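Asker: return atomic coordinates for the entry below.
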Amino acid sequence: MSGIPSDTGALMSAVLEGILYGFSVLMFTGTIWALTYKRSLQDINRPIAVVAVLLLLVSTVHMIVTIIRVENGFVKYRDTWPGGPAAFFADITEETYVIKHALYIFQTVLADGVMVYRCYIVWQSARIAIIPGILWCAIVVTGVHAVYSVSQASSNPGDVFASQLTKWITAFFASTITTNLLCSGLLAYRIWTIEREVAKVRTSKRGTMIPIVRILVDAAVLYSVVLFSLLICFLSGNNGESVLTDLVMPIISIAFYMVLIRITLNRKNRSYISTVFSTVPRGTIGSDGTTQETLQDYPMKPLQVHISKYTQNDGPSAYRVRSDQPSTGKVESLGRVSLDM
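Answerer: Coordinates of the predicted model:
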């Protein structure tokens, strides 16, 4: 092992995690505001609200365990633990160490599960979700096995970089990085393709969806940079991985909250209304209210068109797509995409 001493790393990670945890609590408050702003109780996205609360609870428990671990290592067992504080914090079978990493695995599984669900909802295709779903299952399997292996590492309890542990932990990091990048890429590409079709006929820049792509990319970059740094530290046998592991906990929450809050702050344009080419007879657009509103916002010349209305709904990241036939006319379908970010 190399890098900072284990006891120094434990103290450093506790301080830095505490700072980021406080910031995540502030962002959680903003998230609750974003979920409830000008909404009735029935309109609140309850599943996403539950996920947001779970992320906060898991981060809070992790912060409490971190404080207990630091107190145990530097105060309670300072003179009784063989080898002193440095040996205490290096022992991967110690109870608080196992609990902290189990919480980290749970938080990662939860956050990555939401990403996979977003992909399915946005694309409305089970095929698109197959590979992300397989990667998510790999995260669950490798994460659970890694925590179990750590708790049973009686042969070499002071070395998290032991060969029998490395393969599972490395597989876990690789799986979560790949899942994050793949899901973020699929989401950004899907929204970009929608925006490209909208831009063909839109007469103004009002209602552009590009800010949503930027928000998703920013969140993916933040999370991926930390994970790549963590993986590099782990593969190089650097004790800095223990510090980064603790920091990932509030960062996961921050990245999740950031998406929702930033989209809420960009709510000046409530609706994303687009016109997409389709096989509809010329001049046969339905006359229901939605279609009339769309035509008023986007004057069009006579052509073969398919009208789609994209409506922003500022809840956490999910995209619902449903088709409604207009009351009159021969339009094949009138789709509305709600952005529950």
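Asker: contacts, neighbours, all on C-alpha from now
Answerer: Noted.
Asker: what packs against the helix or strand containing Thr31?
Answerer: Element membership for Thr31, per DSSP states H and E: helix 6-36. Contacts defined by 3 or more Cα pairs under 8 Å, 6 or more residues apart in numbering; DSSP states H and E place helix 6-36 against helix 46-71, helix 84-90, helix 240-265.
Asker: distance from the chain centre to that helix, please.
Answerer: Centre-to-centre, helix 6-36 and its host chain are 16 Å apart (Cα atoms, centre = their mean, to the nearest Å).
Asker: can you give me the buried ones in that helix?
Answerer: Burial within helix 6-36, assessed by neighbour count using 16 or more other Cα atoms under 10 Å, is assigned to 6-7, 9-15, 17-18, 20-21, 24-25, 27-28, 30-32, 34-36.
Asker: and stretch 204-219, by the same measure?
Answerer: So stretch 204-219, judged by 16+ other Cα under 10 Å, has buried residues 207-209, 212-213, 215-219.
Asker: quick one: the top helix by length along the chain to chain centroid distance?
Answerer: Secondary structure of the chain read by DSSP state H shows that its longest helix is helix 163-201. The chain centroid and the centroid of helix 163-201 are separated by 10 Å under Cα atoms, centre = their mean.
Asker: so how far is Ser125 from the residue lying closest to Gly113 once chain neighbours are set aside?
Answerer: Take Gly113 and drop its neighbours on the chain: the residue closest to it by Cα to Cα, 6 or more residues apart in numbering is Trp136, 6.7 Å away. The gap separating Trp136 from Ser125 is 17 Å, by Cα to Cα, to the nearest Å.
Asker: second chain to compare with the first, below:
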Amino acid sequence: MVQPNGIPLDTAAIVSTVLEGILYGFSLLMFIGTLWALMHRRMNSGVNVRMVSVACSLLIFSSAHMIIDIIRTEEGLVQQRNTFTDGPVGFFSDVAQWSFVYKNMLYMLQTLVGDGVVIYRCYVVWRSWWIIVIPALMWCSVATTGIGSVYSISQATTDAENIFAPITGPWITAFLAATLFTNVFSTSLLAYRIWAVGRRVSSASSQSSVLWPVLRIILDAGVVYSISLLAALLCFVTKNRGHYVLLDMIMPIISLTFYMVIIRITISKSASQGGAPPSSGFSNPLSMSRLTRGGREYDDQHQYPLRKMEVHITQLTETGDPDFDKADDIEVGSPGESTPTALKTPRRESAYAV
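Answerer: As a prediction, this is how the structure comes out:
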């Protein structure tokens, strides 16, 4: 049987609290930026209450987790340093303490919210319930193993000083593996959809698709979270105490990846709109010169009435309209709103041009 290895638990407690505090500070700043992106720039179209609620929930969970870690560090190193036989190491190895149970419950809730957002974004860009059946089932497995791991930790009375014991180890391993697979699979579905549509748009236009920055942002967030989970899973499987540090760091990382997607897409879209010339809506400069007589429009060079002509579009296009929110559905997730042109499946549409 492999014995636990790695850094001492009292050292792990200090390192994890410091690193979590640094990441938590960044998440606070990005939370403010996320609220601005969700509320300020969407004042005309309405605030997406669901995404604001998710952002606040992630902040609340990570804040509560941070507070519990500070309390545990102070208790283990100061108040109860002489209570246990092994000193602070004995305190931090006791997994049955209420503070350890609560912090793991918060981690489970944070994970469920974070994975749920990725699955929801998959539905937004695919516009199909069937495409998220497998991710939803995987999310249920995350919830099941998460509840099982928290319950097993709370009941660990016979071997409470070993997190890797048979009563807790299998549940935690299954939980970490389930959330890793769920995140990788859901992010892959999301990235593939954006890549496929962006590729079709680029093939029909000489310009680069506006979806490529969105794709990079989605992949960056997924890679950061997946690498963190993989490292934590490997540490736990090999019974390395470094998993304590990694799990505490993942709490604010989940918040950071959510905030990062919204803020970076907002910045990317603002930059692209700021550098684009205003669209006049006319392809021919001569058509800008008009006269109006009796409620009808005439060309000033040719005295003929101008009539609207219906044009049927059968391929994906990018409008270049700065008022058209191409990335909002990925960014804030709002299936009730109209689908952005860049994410629509090719179909027959109607447009009007002079």
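Asker: fetch the TM-score of the aligned pair.
Answerer: Once superposed, chain against chain, the TM-score is 0.82 (TM-score structural alignment, normalised by the length of the first structure); 304 aligned residues with a Cα RMSD of 2.6 Å.
Asker: returning to what we had before: the helix holding Thr31 of the first structure against the second structure, how far on average?
Answerer: Helix 6-36 of the first structure: mean distance to aligned residues in the second structure after superposition is 0.9 Å, counting by mean Cα distance after the TM-score superposition for the first structure.
Asker: can you tell me what part of the second structure that helix aligns to?
Answerer: Mapped onto the second structure with TM-score structural alignment as the criterion, helix 6-36 of the first structure occupies residues 9-39.
Asker: same deal with stretch 176-196 of the first structure?
Answerer: Under TM-score structural alignment, the match for stretch 176-196 of the first structure in the second structure covers residues 179-199.
Asker: how close does the matching stretch sit to the first structure?
Answerer: Taking mean Cα distance after the TM-score superposition for the first structure, the mean distance separating stretch 179-199 of the second structure from the aligned residues in the first structure is 0.9 Å.
Asker: buried residues, that stretch. List them.
Answerer: Residues 179-191, 193-195, 197-199 are the ones in stretch 179-199 of the second structure that count as buried (16+ other Cα under 10 Å).
Asker: tell me the secondary structure at Ala160 of the second structure.
Answerer: Classification of Ala160 of the second structure using DSSP: H, G, I helix; E, B strand; the rest coil returns coil.
Asker: looking at the second structure, name the residue matched to Gln164 of the first structure.
Answerer: For Gln164 of the first structure, the equivalent position in the second structure is taken to be Ile167, counting by TM-score structural alignment.
Asker: wait, isn't that match in contact with Ser154?
Answerer: No - between Ile167 of the second structure and Ser154 there is no contact, the gap being 10.4 Å when judged by Cα atoms under 8 Å.
Asker: circling back to that earlier point, so who does the residue nearest to Gly113 of the first structure touch?
Answerer: Contacts of Trp136 of the first structure were listed using Cα atoms under 8 Å, 6 or more residues apart in numbering, and they are 109, 112-113, 116, 175-176, 179.
Asker: what's the average distance for stretch 106-121 of the second structure when superposed on the first structure?
Answerer: If you overlay the two and look at stretch 106-121 of the second structure, the average distance to its match in the first structure is 0.6 Å (mean Cα distance after the TM-score superposition for the first structure).
Asker: ok, residues contacting that stretch?
Answerer: Under the contact criterion Cα under 8 Å, 6+ apart, stretch 106-121 of the second structure has outside partners 54, 58, 61-62, 64-65, 132, 135-136, 139, 142-143, 146-147, 179, 182-183, 186-187, 190, 251, 254-255, 258, 329-330, 333.
Asker: the second structure: which residue goes with Val147 of the first structure?
Answerer: Across the two structures, Val147 of the first structure finds its equivalent in Val150 of the second structure, going by TM-score structural alignment.
Asker: any idea how far its match is from Ala136 of the second structure?
Answerer: Counting by Cα to Cα, the gap from Val150 of the second structure to Ala136 of the second structure is 21 Å.
Asker: between those two, tell me which one has more neighbours.
Answerer: The residue with more neighbours, out of Val150 of the second structure and Ala136, is Val150; 22 against 19, by other Cα atoms under 10 Å.
Asker: kind regards, and thank you for your time.
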